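# return a 3D structure for these sequence lines:
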Amino acid sequence: MLPLTRREFIHRSAGGGLGFLAFTGAAPSFLAQSALAQTPGPERDRTILVVIQLAGGNDGLNTVVPHTDDNYHRLRPTIGLKEDLLPINHDLALHPSCGALHELFNAGQLSIIQNVGYPNPNRSHFRSTEIWETASGSDEVKHEGWLGRFFDNTCSGAPEENADPSGVHIGDIIPQSFLAARSHSVFGMRPWGRVDKGRDPAEVAYEKLLQAQHMEGNASYLQHTMMNTLVTERRVEKVIAGYNPMVDYPRNKLSQSLKRIAALIHADMETRIYFVSQGGYDTHAGQQWKHAKLLAELSGAMGAFQKDLVAHKKDDQVLTMTFSEFGRRPSENGSQGTDHGTAAPLFVMGSQTRGGLLGSAPSLDLGHNKDLKFSTDFRSVYSCVLDRWLEADATKVLGESYEPVPFI
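The predicted structure is shown next:
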């Protein structure tokens, strides 16, 4: 049986790190099915989406701070923020660590969508992440991700030899957002590139496979897939190695990941979807310094990425969106942290966004350990991305119609 994920393939091979073309459906039976596909593949100069996952559950109330609301300070007597806030309007401000995002907001290149969530929220990291990545309801389970269904509806059914991947993610594990009913090429790469000059064990294993005698059936398909893997890996790394960014990216994982994505965008790859994750947002204890560090990394990375895109005249093609599986509870806990909650704001960045503040702020007239009630369904955010940015049929991808949040 062929591996279906990068993690699975690495576990079956000599060990890790090589960039990887994974196919999200069964193989090689899809080859016959793909001949029926009439939808066009991606083209250069089309719109591009970059998704940044804030894994662990970002605390929205200390990201977009309702500092004039007495209830905020009542619920957070210790971790509530009061000083050095970056004003959005009279009542709201960004965390002091979000200087670059604040500049983008003031320049009209950042939309802040307030109080985003879904009905009957789930507080499990795994389940709520699954809901966000599959765009499902809390009472249903879907296998395919919302971006995988976008691939199904807009990309050809089989990866062509030497074609650019449909989606690129940073890291070893394919995000569930990319899982699809049909087969599409999805490339995974390291955030930092190769860290040593020695031979990658996985690459050695792949080359041995390629040197084997002609194989039949699934083995032949795997051999062909690995050939494309190595070609793509070397092509991508050559592009990245030759890239000259126009800004200094901070030396952290998220920033370096976005730098590599900027290189591929600048090279006019046909890839339209990029996915990167920043972890650490599960701030149950000692939240203040941890959250400040995470938001500083996020803000600095996004700010550098956008400036680089502008300098290379690629900013009109790229939309960058954040998401997190849930927010935190309004009440602080006994460990100067916050527990799993429900709704939170998210950011949409780009030269083509309308900018500004959208959606309704959450009510904080709540008792101890009560949750926020969301006001914007996250699928309304996806609906705008799909319809107005990726030019796809949002209703077909999401399974039903949602009123788009008008940030484009």
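# C-alpha only now, for contacts and for neighbours.
Fine.
# do a quick rundown of the helices in the stretch 151-300 of the chain.
201-211, 217-241, 253-266, 287-311 (DSSP state H, counting those that start in this stretch).
# for the shortest one, which helices and strands make contact with it?
In this case it means helix 201-211. helix 217-241 (3 or more C-alpha pairs under 8 Å, 6 or more residues apart in numbering; DSSP states H and E).
# I'd like the structure of this one too, to check against the first:
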Amino acid sequence: MTQRSDLLSRREVLRRASALGLVAPAATGLGLGLAAMGNAAAAGATGYKALVCVFMTGGNDAMNMVLSTDAATWQRYDSVRGGVAEIALAAPGTPAKASSTVLHERLGGALGVTAVGGEGLAFHPVMGGVRDLFNAKRMAVMANVGPMIGPLTKANYLSGVGARPAKLFSHNDQQTMWQAFGVEGSTKGWGGQFADLLMSGNQRAMFSGVSVAGNAVWLNGATVRGYQMGPAGPVRLGGTSGKVFGSTVVQQKLQAITRSAANPQLLEREHAAVMARGQDAEAVLSSGLPVNGPWGTTGQTATTDPLLQYVEPDTGKSVLNPLAYQLQAVARTIAARDTLGMTRQVFFVSMGGFDSHDNQPIAQARNMAKLAHALAYFDRTLSSMGVDQSVTTFTASDFGRTFTSNGDGTDHGWGGHHLVMGGAVRGGALYGRMPILGAADGKGGYDSPDLLPSGVILPTTSVDQYAATLGRWFGVGDAELSTILPGLNNWSASSRQLGFV
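Alright, predicted model coming up:
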């Protein structure tokens, strides 16, 4: 990327300082410097683009989300995972047994597809929406991704040669490793740092990074701080009714008190400033969010909208899909992009329940049904809005899970498969390499270059490569990617872009 050599004008610096007031506790010299550095990137970023991270909290068993269907691989998969009665899915084409007490038998076989390159793949039986998106070439599979310092072989791992991420298999640390390339306590994520570079094109900088799932380090940059909202919309101090204890006056007084500092102490002044920015941002976003659109019913009554309902595979009941509800909020915020003056945004949504040490057949079937329904809902909504080419959605998780079964579940692993969706995605294809499955040796090992002891899958693609491919599409230059993604330079130049978008 070519960098501008001219300095920002004083007027432009002041304009950006005003915008940054909605982002950081203070418009510091560092914040202004970052805004200046991002000027060239933002100037070259035409049109609107958004990245949406769907985080599967707890560690998704990707081996039961996407599978290879060649005969040898499937035989090893079925023999290790214990047959249909435990956690192994039935082979594609297996008829459903409506009268069975085993959920996997009632669901029937996995949903087979053929990728662009000829690879045979299959999705979990409840993921019909994902299967259809893949066949429509609106979704790609990214195989065996995980945090890595650089290329690492099984032999080097076992002998202690070669760097590896700290605190593998720890939920909190690996969630942060995925989002920020550091252990728990890291403060800057790659999504937020992407936004740092491109936020100067946004009139309302506060909304450069938006979470509908609470705090997420992925959204935080050196300047950008994730704005948190609820699925029904931004959260108002004192409640959405405009009243506290039945009184509008009490709510107004509460807001006035929290945004003013009675004493000159720094902590009190900073708290008041944060509360004032939050209230101002809520007022802006509440007035800017559209109500009616292809996303369906909004607000608190949205929970009963059929568009946001998914069918529980084990009960057959239609219930609210919380992930779809979060994505509705994302769609509405994207619809407000012109009103808010936004050109680049990053969004974070999440769903839990993936820590499937036991009862995995039912728990994962529900989660896969939620995921597939929510992604299909979001794709239809964005397509109806005419912005599907401008939004790329991708999945992430703490880690994959072990290839081995512990009876009716799986344990913490490392590498796992992920999904990338959008109009700009080169879909219907498999990227990276599916792991080679091997037979157990009876001593906790496997005759496979990709399976570590206890059935942990050694990743073959790093999160850095995954993020770099998304970042390049988003408008981040190669030099900036190498700075933001610490392990990227440890991979060959030809492998830093994976080609799925």
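# in CSV: the helices of the stretch 151-300 of structure 1, plus distance to residue 391 of structure 1 and mean neighbour count.
Below are the helices of the stretch 151-300 of structure 1 laid out as CSV (distance: least, C-alpha to C-alpha, whole Å; neighbours: other C-alpha atoms under 10 Å):
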stretch, distance to residue 391 of structure 1, mean neighbour count
helix 201-211, 37, 16
helix 217-241, 27, 17
helix 253-266, 19, 23
helix 287-311, 21, 20
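# may I see those arranged in CSV, with distance to residue 53 of structure 1 as well?
What follows is the helices of the stretch 151-300 of structure 1, written out as CSV (distance: least, C-alpha to C-alpha, whole Å):
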stretch, distance to residue 53 of structure 1
helix 201-211, 27
helix 217-241, 22
helix 253-266, 10
helix 287-311, 10
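# what's the closest of those helices to residue 101 of structure 1?
Minimum separation from residue 101 of structure 1 across the helices of the stretch 151-300 of structure 1 (C-alpha to C-alpha) falls at helix 287-311, 5.4 Å.
# next, the mean deviation of that closest one compared to structure 2.
Overlaying structure 2 shows helix 287-311 of structure 1 at a mean distance of 0.6 Å from the equivalent residues (mean C-alpha distance after the TM-score superposition for structure 1).
# what's the matching range in structure 2 for that helix?
Across structure 2, the stretch matching helix 287-311 of structure 1 (TM-score structural alignment) is residues 360-384.
# next: stretch 9-18 of structure 1.
Going by TM-score structural alignment: stretch 9-18 of structure 1 matches no residues.
# again, but for stretch 254-262 of structure 1
Mapping stretch 254-262 of structure 1 onto structure 2 (TM-score structural alignment) gives residues 323-331.
# and that stretch, how far out from the chain middle?
13 Å (C-alpha atoms, centre = their mean, to the nearest Å).
# what do you get for stretch 205-220 of structure 1?
For stretch 205-220 of structure 1, the distance to the chain centre is 34 Å (C-alpha atoms, centre = their mean).
# just the terminal-to-terminal distance for it.
Stretch 205-220 of structure 1 has an end-to-end distance of 16 Å (criterion: C-alpha to C-alpha, to the nearest Å).
# just stretch 337-355 of structure 2 next, same as before
End-to-end for stretch 337-355 of structure 2, by C-alpha to C-alpha: 36 Å.
# what do you get for stretch 105-118 of structure 1?
Terminal residues of stretch 105-118 of structure 1 lie 25 Å apart, using C-alpha to C-alpha.
# average offset of the match of stretch 254-262 of structure 1 relative to structure 1?
Mean for stretch 323-331 of structure 2 is 0.5 Å (mean C-alpha distance after the TM-score superposition for structure 1).
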